[in-house]
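A.B. asks: Sharing a model prediction with you, sequence too.
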Amino acid sequence: MSAFLRELLSNSGHFLIFNVLSEISLFGWRSYLTSQSHYLITIALCAQAWYLSRPKANRFWGNFIGPTIYTLTDLPLDGLEFFQEPNHLILWIFCLAIATLQGLRCHWTPGLKNWIVPLESFTRSGMLISLYVILKIKAEHLPLSGAQILDIFSTAHHQFFLESTIAIGLLVGLQTLQVSQQQEILQETAVALRNLAQWGLGTHVVSTAIADPDALGFQRRDRAIVFLDVRGFTHWCEQTAPDRVAQVLNTYYNGVEPAAAEFDPLRITLTADEVMAIYPTVEQAVNAAQKMRDAAIAVLSSHGLGAGCAIHYGSAIEGLFGSEDVRTYTAIGDVVNTAKRIESATPAGEITISDAVYRQLGDRAIVEPCEAIAAKGKSEPIAVWRLLEWRQSPDRPDSC
């Protein structure tokens, strides 16, 4: 609705507004409200505004919608007298002018926008002047001719009206151009800030912060945690030039991050050669882990490197952590620590899942048992399984 009103008040409705004022000034409210043609033109120009308010509307052809609908509906009522009405000629003349200017500005020569925007406003002031001339001619029953129009503007007060209307039109056009340029800068800045926020916090966090900021507070949730880490990376870095390390690491990120993002994670964190991803469900995590593992192999194998991957599922506290100046969205808890411990014990090229993940997958997973992991800080060894294959159930969704 806001886009429709903006289009109606800034473009499509200008002739309607000026014509309403001139007709009421000449014939009064009663005559205006009882004329069927006035309702037809209102409907026609509203239809035009509706179309032009759409994001991908063609600004050239769209400006002909109102006059075309009005002509086709009113012509059968008025007959050939329709074309003898000066207001109708003004509608079509300025429709063509505005359509051409907007076609140039939006489609054909957008580089000339700085010139076209003020010219559009100047053209609209010409519409107002034209309707004023027709109003005076009708009110005083004067003949419509070029000489008569020149005679009207020979008086001082009419000259003032003409010159001030043109000046105001140009000033409004320049102001519109300035506002348009500022809006473009704000839009570009907003896109850049959103991209930076998504790079730092993730798409889920940014979207949630916009829609419902309170949802980013600390909450306890069951989450699937995926860790992927390059094996032997530190030793390899010692023997490799830093610029080469940076290049390979960035290629690794560019392969693994899209694989993780494909399954709608809540958060992806890149820390040195480690990738951590948080998912709402085990199914999403398993799908992502397989894609991440394959992407890592494709990048690292030519360098004699590999990456181990692990998945654990359990209760975590997630939300925005940090100070007033620096914050990050993540999940903490035993589920995260355990997932990291399992990943540290996973050989390159393999995916290890915890018993909690295995229970979620059930007989859909093909696994082989692994030796329990005696992790530091754990009172009991961690039961784990090597994931060989899994079959996703068609009646279970990938995400919550």
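C.D. replies: Yep, it's here. Residues are numbered from 1 along each chain as shown.
A.B. asks: from here on, contacts and neighbour counts on C-alpha atoms
C.D. replies: OK.
A.B. asks: And the host helix or strand of residue 67, what's buried?
C.D. replies: Secondary structure from DSSP states H and E places residue 67 in helix 65-78. For helix 65-78, the buried set under the neighbour-count rule, 16 or more other C-alpha atoms under 10 Å, comprises 65-71, 74.
A.B. asks: For residue 291, give me its contacts.
C.D. replies: 256, 259-260 (C-alpha atoms under 8 Å, 6 or more residues apart in numbering).
A.B. asks: Now it: which helix or strand?
C.D. replies: Per DSSP H and E: residue 291 is located in helix 282-300.
A.B. asks: Next, the buried residues of that helix.
C.D. replies: Neighbour counts using 16+ other C-alpha under 10 Å place 282-297, 299-300 of helix 282-300 among the buried residues.
A.B. asks: distance of the closest residue to residue 278 other than its chain neighbours from residue 345?
C.D. replies: In space, and not counting its chain neighbours, residue 278 is closest to residue 225: 4.9 Å by C-alpha to C-alpha, 6 or more residues apart in numbering. Computed as C-alpha to C-alpha, to the nearest Å, the residue 225 to residue 345 distance reads 16 Å.
A.B. asks: put this beside the first:
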Amino acid sequence: MLKQLFRNSSQDVIEERLNGSRWGAFVSELLSNSGHFLIFNALSEMALMSWTDYLIHTGHYLIVGAMFAQAWYLSRPNPHRFWGNFIGPSIYTLSDLPLEGLEFFAEPNHLILWCFAVMIATSQFIRFHKPSQTATWIIPLESLTRTSMVIALYGALIYKSYPEATGWESFINILRIPHHQFIIQSTMVVGLLLGLQTLQVTSQRKKLQETAGLLRNLAQWGMGNHAVKQAVINPEELGFRRRDRAILFMDIRGFTHWCEETSPDIVAAVLNSYYRTVEPAAAKFQPLRITLTADEIMAIYATPQQAIAAARAMQNAAETLLAPHQLGAGCALHYGSVIEGLFGSDRVRTYTAIGDVVNTAKRLETATPAGEITLSDRIYQCMEEKLEVEPREPIAAKGKTEPIAAWRLK
């Protein structure tokens, strides 16, 4: 469970930078969609009464709660945009209907609420649940629909302000007054312009997110999740630092000789399957870095516990894949102080670790037979001897004055 939470946390940091936070999504939904009727209705009501009278009216708080509930749902990942747009109107209606009875539907603002809820729900369903080609016309149309809601509420305000306009014809005549026509026509033009701007911004944002997502994947493939996350939230961490790390190496035994006797197509297919099988097993335990070089896999872990668990999983995965080809992989681990950070030139860099610990881990792996896992004595001591192991003959490694004490993990 903790492993999954750690992995999700690492991904969430980057996803939040690309797509925004949950709180940001809620505010955006409230201001761009769910809160529109609340805002425009409040302005129309305040035009007829003082803002203090507006604030003491219970029904207005029902609208606030209903729209907040709708915004909360629609800001979640993958909501149903059609039914979600009815949450606010439904909560408000079911809450206020017992208080006002059928007179609830005689209020023009309530009819406007439901009428535009249907139109907005339909347009958002088409926009979010249908092919993306519809965005070129549905976004400006949706913006016009929203400005039409403003005009409808403006008409309701006029209707309430002119009690003498008892008939439809007299009401239309009032709307034909020049300053009313100017406001209505100007509002529609502004709505169309906002819709076109929203279309442009939405299209550009989508392209930027797609490009950023592709660059993120390329960066993670080349540098690893840990380095990419640090580059996003704390670039200083990528500088050279001395850290205690567990280093794991795994290499296929007899691979070079096998390649000489095997078709290149088969070699490529087996090696790629090996990567696809073993790398996910290593990734389950939150490596700071995984490097694939020919038939060798190197992984850097923060703790010996992670490295040992990964080694077991990787060895099991490798054995299943390689056994049919009479191949096997040797794996070894060492733990200690390394220098890690971004190494390279101004044009090409990679995140890795260097030092005697890395070299020693490689020497131990070279001496490990296929199908086995070798632990350095340092890792064995760090685990407080809580492992099922058996001692190996000390390993005489190149560059070492003394043989290396090692253990075979059972």
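C.D. replies: Perfect, thanks for sending it. These figures come from a predicted structure and were not determined experimentally.
A.B. asks: Next, the mean deviation of the helix holding residue 67 of structure 1 compared to structure 2.
C.D. replies: Following the fit onto structure 2, the mean deviation recorded for helix 65-78 of structure 1 is 2.8 Å by mean C-alpha distance after the TM-score superposition for structure 1.
A.B. asks: what's the next helix or strand after the helix holding residue 291 of structure 1 aligned against in structure 2?
C.D. replies: Elements were assigned by DSSP H and E; along the chain past helix 282-300 of structure 1, the next helix or strand is strand 306-322. Strand 306-322 of structure 1 corresponds to residues 328-344 in structure 2, going by TM-score structural alignment.
A.B. asks: Please look at residue 216 of structure 1 and residue 208 and confirm they touch.
C.D. replies: Yes - under the criterion of C-alpha atoms under 8 Å, residue 216 of structure 1 makes contact with residue 208 at 7.2 Å.
A.B. asks: Comparing these two, which residue is more hemmed in?
C.D. replies: Ranked by neighbour count (other C-alpha atoms under 10 Å), residue 216 of structure 1 and residue 208 place residue 216 first, with 16 against 13.
A.B. asks: who's in contact with the alignment partner in structure 1 of residue 89 of structure 2?
C.D. replies: Under the alignment (TM-score structural alignment), residue 89 of structure 2 maps onto residue 67 of structure 1. Shown in contact with residue 67 of structure 1 (C-alpha under 8 Å, 6+ apart): 41, 44-45, 91-92, 95.
A.B. asks: again, only this time at 7 Å
C.D. replies: Contact partners of residue 67 of structure 1, counting by C-alpha atoms under 7 Å, 6 or more residues apart in numbering, are 91-92.
A.B. asks: Counting neighbours, which bits of stretch 393-410 of structure 2 end up buried?
C.D. replies: Going by neighbour count (16+ other C-alpha under 10 Å), the buried part of stretch 393-410 of structure 2 is 395, 397, 404-409.
A.B. asks: Adding secondary structure and distance to residue 155 of structure 2 as columns, could you present those in CSV?
C.D. replies: Converted to CSV, these look like this (DSSP: H, G, I helix; E, B strand; the rest coil; distance: C-alpha to C-alpha, whole Å):
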residue, secondary structure, distance to residue 155 of structure 2
395, strand, 89
397, coil, 88
404, strand, 88
405, coil, 88
406, strand, 85
407, strand, 84
408, strand, 83
409, strand, 80
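A.B. asks: Can you pick out the most distant pair from the residues you listed?
C.D. replies: Of all pairs drawn from the buried residues of stretch 393-410 of structure 2, the greatest distance, 19.4 Å, lies between 397 and 409 (C-alpha to C-alpha).
A.B. asks: the more surrounded of residue 225 and residue 345 of structure 1?
C.D. replies: Between residue 225 of structure 1 and residue 345, counting by other C-alpha under 10 Å, residue 225 is the more crowded of the two (30 against 15).
A.B. asks: The more buried one belongs to a strand?
C.D. replies: Yes - using DSSP: H, G, I helix; E, B strand; the rest coil, the assignment for residue 225 of structure 1 is a strand.
A.B. asks: is it true that it touches residue 337?
C.D. replies: No - using C-alpha atoms under 7 Å, residue 225 of structure 1 is not in contact with residue 337; the gap is 9.6 Å.
A.B. asks: what residue of structure 2 takes the place of residue 251 of structure 1?
C.D. replies: Matched across to structure 2, residue 251 of structure 1 falls on residue 273, judged by TM-score structural alignment.
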